[in-house]
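**Q** Using only what follows, build the 3D model:
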Amino acid sequence: MMKKFNKTTITSQAAESGILNFHPSLVQILVENFLWHLLLILLFWTILPLPYFFWKYIRIRSTSYILTTQRLITKSGVFWKEVNFIELYRVLDIQVERGPIYQLLDFARTCLGRKPLLLGDIRVFSSDYSHAKLFLYTIPNALGVAEKIRKAFNDDKDIKRVIRRD
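**A** Model (predicted):
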């Protein structure tokens, strides 16, 4: 004997309506992932700049300046070496700039009882075609070095009897 089932449809009597709309808390996410974020920040600010600072160190160590009685020679380059010569009789002017970071560094060294470095940037202006402006960055005792360059180019101009345009 077979039983028959009545098919009855169940319909909802009321339309669905929203009760609450919410989002996860940003503070909770930051607190839960604090160590992960701290690690990422430390990685970004300490590990990633290391190759950049290493490259800068290599470039600084591969740059040198030689002052002779007739020329100012600059040698630079890591993979491709570049050597530039500026004849001293062509030098027109020298400018020394000591920025606030250099002065702050010297003040800190003086407070620690150490001798100041007297760092500065030297700009050499010349009538040379290839290097009308030569920048010598972060030179220790910049005023003393600039004075030696000035004396050398004045002596060279006197020897070569160059007419000065003062």
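
**Q** When you work out contacts or count neighbours from here on, use the C-alpha atoms and nothing else.
**A** Will do.

**Q** hmm, who's touching stretch 103-121?
**A** 96-99, 102, 135-143 (Cα atoms under 8 Å, 6 or more residues apart in numbering).

**Q** With stretch 64-77 instead?
**A** Applying Cα under 8 Å, 6+ apart, the set of residues contacting stretch 64-77 is 59, 62-63, 81-89, 149, 152-153, 156.

**Q** quick one: which of those residues sit in strands?
**A** Of the contacts of stretch 64-77, the ones assigned to strands by DSSP state E are 82-87.

**Q** top of those residues by neighbour count?
**A** Within these, most neighbours by other Cα atoms under 10 Å means Ile86, with 22 neighbours.

**Q** how close does Leu143 get to Phe107?
**A** Distance from Leu143 to Phe107, counting by Cα to Cα, to the nearest Å: 17 Å.

**Q** I have a second one here; can you model it like the first so I can compare?
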Amino acid sequence: MSEEKPVFRGSSSQVLNLAHFAGAIVLGGVTLFASTQFGGWLAALVVLPLAYAGWRGWLIASRVYEITTERIKVTTGLLNKHTDDLELYRVKDTVLEEPVLLRLAGAGNIVLTTSDTTTPTLVLEGITGAKEVREELRKHIEACRDRKRTRLTELE
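**A** Below you'll find the model as predicted:
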């Protein structure tokens, strides 16, 4: 039996938070402007959009994808961690999605359709170098199926 080896480990790109960060900047600017017009105490409210942006950044950074030669592990959570495993031989299909903003940042989404009952679809969001990661993943999916002697049967 082969030893499980790491293939990829990373988090989602912070580009996923672009709208949240932009909203926090605009709201912070409006709050600062309002504090000059209606009283300095409103300046204290600038902390709220900044805290929200920080929380969103931390949320994305705490989602960790780990791909090995045998499985995919997805760990989520800020304080309470949750790890979900998906065996590679259960993956039926892979799709690469490259929305404009992610593509500009050199990232993309990898969508996996699986035969796993708890995770029929798994989306690896905002993966930097998604095209290369998907190709590497596909290679290991096939190798894992060969080792386990499993094949998908497609019914029409």
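
**Q** Output the residue interval of the second structure matched by the longest helix seen in the first structure.
**A** In the first structure, with assignment by DSSP state H, the single longest helix is helix 142-160. Using TM-score structural alignment, helix 142-160 of the first structure lines up with residues 130-148 of the second structure.

**Q** Next: stretch 119-127 of the first structure.
**A** By TM-score structural alignment, stretch 119-127 of the first structure lines up with residues 107-115 in the second structure.

**Q** can you count the residues close to Ser76 of the first structure?
**A** The burial count for Ser76 of the first structure: 17, using other Cα under 10 Å.

**Q** Contacts for the biggest helix by length in the second structure next, please.
**A** Identified as the longest helix of the second structure according to DSSP H is helix 18-38. Residues outside helix 18-38 of the second structure that contact it (Cα under 8 Å, 6+ apart) are 41-43, 45-47, 49-50, 52-53, 56.

**Q** Which residues belonging to that helix are considered buried?
**A** By neighbour count with 16 or more other Cα atoms under 10 Å, helix 18-38 of the second structure contains the buried residues 20-21, 23-25, 27-28, 31-32, 35.

**Q** Next, format those as a markdown table and append distance to Gly10 of the second structure.
**A** Shown next, in a markdown table, are the buried residues of helix 18-38 of the second structure (distance: Cα to Cα, whole Å):
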| residue | distance to Gly10 of the second structure |
| --- | --- |
| His20 | 21 |
| Phe21 | 21 |
| Gly23 | 26 |
| Ala24 | 26 |
| Ile25 | 27 |
| Leu27 | 31 |
| Gly28 | 31 |
| Thr31 | 35 |
| Leu32 | 36 |
| Ser35 | 41 |
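
**Q** Just the closest of the residues you listed to Thr118 of the second structure, please.
**A** Using Cα to Cα, His20 comes nearest to Thr118 of the second structure of those, at 30.0 Å.

**Q** For the closest one, give its distance to Arg151 of the second structure.
**A** The value you get for His20 of the second structure to Arg151 of the second structure, if Cα to Cα is used, is 43 Å.

**Q** and what of Leu88 of the second structure?
**A** With Cα to Cα as the criterion, Leu88 of the second structure and Arg151 of the second structure are 12 Å apart.

**Q** Could you do Gly57 of the second structure as well?
**A** 40 Å.

**Q** quick one: contacts of the longest helix of the first structure?
**A** 67-70, 88-89, 91, 94-96, 118-122, 163.

**Q** out of those residues, which are buried?
**A** For those, buried by 16+ other Cα under 10 Å: 67, 70, 88-89, 91, 94, 96, 118-122.
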